[in-house]
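Asker: have a look at this fold, sequence not included:
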């Protein structure tokens, strides 16, 4: 396993937005500081949970700059820089490298299908070449349910063979742990992060680098105890909190719970095409959450 700084519990942090759909920087920074102080080893900024692909290039760059300017520890931040446009992906990754983020998380180019492994390697190559001076680690983001493209073992092997140490690892949101284990076994230099906090105790033994989880926005304390201390009770509670969203929209659901906990309705805002959680689904979330032992802070 590598000695990179990104390791352990990484929350795929939600991005609060105002009524106009602009990133709410003040709320974002407050939430980031809370998570880093309450169990998270790091944060994945502008990922799927952060609604990144619904933001413009300008908005994404503004969020990155605001986080950098706030003095937050960028060595603990991975930032999503993938885009359908290779030019936008290069611009975002170059900005991430320039300001000092610890890693860039890259979706495959997700519109045209089918695409060849060589075509995706061409896309990654443009990003790697543009950021060669800064050498920012590149993490592949495997989420075929949304992107429609899988970073297959053959493709990952091709990318590692072509770009070497620049391919630092992979975040897997497929939910297939056998796939994640296969990717982790391809190279000792690859740091693999499943998206489910259920792997955290297993990760303590080195099977994975940790997890990058949407629900770590809500269960970070228990996730931290599971990873740092091997606390099985905390892990069970963390997994139970994740399960309250089964069959429900995850991103609006997480924002609903944050809003409820903070007494701050503005946290429920989402960007189109997502909608705030409707009352009937919000009631289900609250009922399920109330059945779980409260997380101690």
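Answerer: Perfect, I can see it now. Here the structure is a predicted model, which is why all the values come from computation and not from measurement.

Asker: alpha carbons only for contacts and neighbour counts from here, please
Answerer: OK.

Asker: which outside residues touch the helix or strand residue 219 falls within?
Answerer: Under the criterion of DSSP states H and E, residue 219 resides in helix 216-229. Here helix 216-229 makes contact (Cα atoms under 8 Å, 6 or more residues apart in numbering) with 8-14, 35, 38-41, 197, 200-201, 203-204, 210, 231-232, 234-235, 237-238, 241, 254, 257-258, 295-297.

Asker: in helices only, show me the residues you listed.
Answerer: If you go by DSSP state H, the contacts of helix 216-229 have 35, 200-201, 203-204, 232, 234-235, 237-238, 241, 254, 257-258 in helices.

Asker: if any of those are buried, give me the ChimeraX selection for them.
Answerer: Filtering the ones in helices among the contacts of helix 216-229 down to the buried ones (16 or more other Cα atoms under 10 Å) takes a single ChimeraX command:
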select :35,200,201,203,204,234,235,237,238,241,254,257,258
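
Asker: from the ones in helices among the contacts of helix 216-229, which is closest to residue 110?
Answerer: Within the ones in helices among the contacts of helix 216-229, proximity to residue 110 (Cα to Cα) peaks at residue 254, which comes in at 24.8 Å.

Asker: in the chain, which spans are helices?
Answerer: Under DSSP H, the chain gives helices at 25-37, 57-69, 86-99, 117-130, 144-147, 153-163, 177-184, 200-204, 216-229, 232-243, 250-262, 279-290.

Asker: can you list contacts of the fifth one?
Answerer: Meaning helix 144-147. Taking Cα under 8 Å, 6+ apart as the rule, helix 144-147 contacts 107, 108, 109, 110, 111, 150, 173, 174.

Asker: residues near the closest residue to the third one other than its chain neighbours, how many?
Answerer: The shortest distance from residue 109 to any residue other than its chain neighbours is 4.6 Å, reached at residue 84 (Cα to Cα, 6 or more residues apart in numbering). For residue 84, the neighbour count with other Cα atoms under 10 Å is 16.

Asker: does residue 84 touch residue 120 like I think?
Answerer: No: applying Cα atoms under 8 Å as the test, residue 84 and residue 120 come out as separate, 11.3 Å apart.

Asker: what touches both of the two?
Answerer: Shared contacts of residue 84 and residue 120, counting by Cα under 8 Å, 6+ apart, come down to 108, 109.

Asker: what sits against residue 209?
Answerer: Counting by Cα under 8 Å, 6+ apart, the residues that residue 209 touches are 1, 7, 8, 191, 192, 193, 203.

Asker: apply 10 Å and report the result again.
Answerer: 1-2, 4, 6-9, 169-171, 184, 190-194, 199-200, 202-203 (Cα atoms under 10 Å, 6 or more residues apart in numbering).

Asker: show me which of those residues are buried.
Answerer: Buried among those (16+ other Cα under 10 Å): 6-9, 169-171, 184, 190-194, 199-200, 202-203.

Asker: another one to put next to it:
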């Protein structure tokens, strides 16, 4: 019997109330709807979820709200985004103590040009301070946001130092050559693709699925690519549409559109909502694509 693949985890958007607080009820309802529509699990506090701007208390409340509504055994991963070692440790321990299946761990950002020894030492200290709780780490390669690349060699070095701890890599570089290097060097763990346009090719090469923002709006298109090797024609067209806009506001607008909730698209500064014209154009184009899906 072969082990099941990672599958599809929605990088959940974070809805806010009119006063700017995390809307926990709306978040939990949204997560449940995505499971019903084909997701295998959910990921909180990732890039699409604005995890870079959420407090530790908000993170704890979000996990509790979502976990209470999920069927037993549903994998919930949590994004870890903090350049300070102690903050990354605190986020990680809070998630693991709450029952997270694993951590989607971004590298330290702000300092650019950090060498591999510096990155190894940062991750090593984070892992040591988490201690015996540590499990299920998915290394998060998203240099377009962090400006810090994770090389296959760095991940190999960390895997050797921490056997069994790193269970996956999420590649959100959008670069096929990079995805191929991760698949070639670490095909024995879960290589996940963040750029949905690369997903059909990656699945054919041994990838195990995706943690992605588009799962907030089209899990029905993503799940067949992962589990049935669908070619993903409409998925690619939809992704191209979304990334032609500021991505997080666009995904939140479309998630609210599908939920018939025009308050879903609020974002926290420094992000801004789409303009009325951008919203109208995006919704019109989205409805046209989905009508032909």
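Answerer: Arrived safely. Only a predicted model underlies this, so the values are computations on that prediction, with no experimental measurement involved.

Asker: just to revisit the earlier point, most neighbours among the contacts of helix 144-147 of structure 1, which one?
Answerer: Counting by other Cα under 10 Å, top hit in these: residue 107 with 26 neighbours.

Asker: distance of that residue from residue 172 of structure 1?
Answerer: 11 Å (Cα to Cα, to the nearest Å).

Asker: could you do residue 296 of structure 1 as well?
Answerer: Applying Cα to Cα, the value for residue 296 of structure 1 to residue 172 of structure 1 is 29 Å.

Asker: those two - which one has more neighbours?
Answerer: residue 172 (25 against 8).

Asker: for that one, which residues are in contact?
Answerer: 140-144, 150-151, 179-180, 183, 192-196, 211-212.

Asker: same check, this time on residue 76 of structure 1
Answerer: 5-7, 10, 36, 40-44, 101-103.

Asker: what about 8 Å?
Answerer: Applying Cα under 8 Å, 6+ apart, the residues near residue 76 of structure 1 are 5, 6, 41, 42, 43, 101, 102.

Asker: and the gap between the nearest residue to the second one once chain neighbours are set aside and residue 7 of structure 1?
Answerer: If I follow you right, that is residue 6 of structure 1. Nearest residue to residue 6 of structure 1, sequence neighbours excluded (Cα to Cα, 6+ apart): residue 76, at 6.0 Å. Using Cα to Cα, residue 76 of structure 1 is found at 9 Å from residue 7 of structure 1.

Asker: same question for residue 84 of structure 1.
Answerer: Counting by Cα to Cα, the gap from residue 84 of structure 1 to residue 7 of structure 1 is 28 Å.

Asker: so what's the residue nearest to residue 41 of structure 2 when sequence neighbours are not counted up against?
Answerer: Leaving out its chain neighbours, the residue that sits closest to residue 41 of structure 2 by Cα to Cα, 6+ apart is residue 9, at 4.5 Å. Residue 9 of structure 2 sits next to 39, 40, 41, 42, 43, 210, 211, 212, 215 when contact means Cα under 8 Å, 6+ apart.

Asker: now for those residues: which two are most distant?
Answerer: So, those by Cα to Cα: farthest apart are 40 and 212, at 12.1 Å.

Asker: any common contacting residues for these two?
Answerer: Going by Cα under 8 Å, 6+ apart, residues that sit against residue 40 of structure 2 and also against residue 212 are 8, 9.

Asker: out of these two, which sits in the busier spot?
Answerer: Remark: of residue 40 of structure 2 and residue 212, residue 212 carries more neighbours, 26 against 18, as counted by other Cα under 10 Å.

Asker: my guess is that one contacts residue 39. True?
Answerer: No: using Cα under 8 Å, residue 212 of structure 2 is not in contact with residue 39, being 10.6 Å away.

Asker: give me the common contacts of the two.
Answerer: 8, 9, 10.

Asker: need the nearest residue in space to residue 296 of structure 1, chain neighbours excluded.
Answerer: Nearest one to residue 296 of structure 1, counting by Cα to Cα, 6+ apart, is residue 221 at 7.3 Å.

Asker: how much space between that neighbour and residue 28 of structure 1?
Answerer: Counting by Cα to Cα - residue 221 of structure 1 and residue 28 of structure 1 are separated by 18 Å.

Asker: go on, residue 217 of structure 1?
Answerer: 12 Å.

Asker: shared neighbours of these two, which are they?
Answerer: Joint contacts of residue 217 of structure 1 and residue 28 (Cα under 8 Å, 6+ apart) are residue 14.

Asker: more neighbours, the two?
Answerer: Neighbour count, other Cα under 10 Å: between residue 217 of structure 1 and residue 28, residue 217 has more, with 24 against 21.

Asker: that older thread, winner for burial among the helices of structure 1?
Answerer: Among the helices of structure 1, ranked by average contacts under mean count of other Cα atoms under 10 Å, first place goes to helix 216-229 (a mean of 25).

Asker: average offset of that one relative to structure 2?
Answerer: Helix 216-229 of structure 1 differs from its equivalent in structure 2 by a mean of 1.6 Å after superposition (mean Cα distance after the TM-score superposition for structure 1).

Asker: quick one: that helix to chain centroid distance?
Answerer: 15 Å (Cα atoms, centre = their mean, to the nearest Å).

Asker: what's stretch 50-64 of structure 1 in contact with?
Answerer: 12-15, 22-23, 25, 46, 79-80, 83, 88, 92, 95-96, 271-272.

Asker: narrow these to those that are buried.
Answerer: Buried among the contacts of stretch 50-64 of structure 1 by 16+ other Cα under 10 Å: 12-15, 22-23, 25, 46, 79-80, 83, 88, 92, 95-96, 271.

Asker: and of these, the nearest to residue 284 of structure 1?
Answerer: Distances from residue 284 of structure 1 to these, taken by Cα to Cα, are shortest for residue 14, at 20.6 Å.

Asker: run a quick neighbour tally on the spatially closest residue to that closest one that is not a sequence neighbour.
Answerer: Nearest residue to residue 14 of structure 1 in three dimensions, chain neighbours excluded: residue 50, at 4.3 Å (Cα to Cα, 6+ apart). Using other Cα under 10 Å, residue 50 of structure 1 has 20 other residues around it.

Asker: what's the distance between the residue nearest to residue 41 of structure 2 and residue 135 of structure 2?
Answerer: Residue 9 of structure 2 sits 18 Å away from residue 135 of structure 2 when distances are taken as Cα to Cα.

Asker: repeat for residue 69 of structure 2
Answerer: Residue 69 of structure 2 is 23 Å from residue 135 of structure 2, by Cα to Cα.

Asker: fine by me, we can end here.
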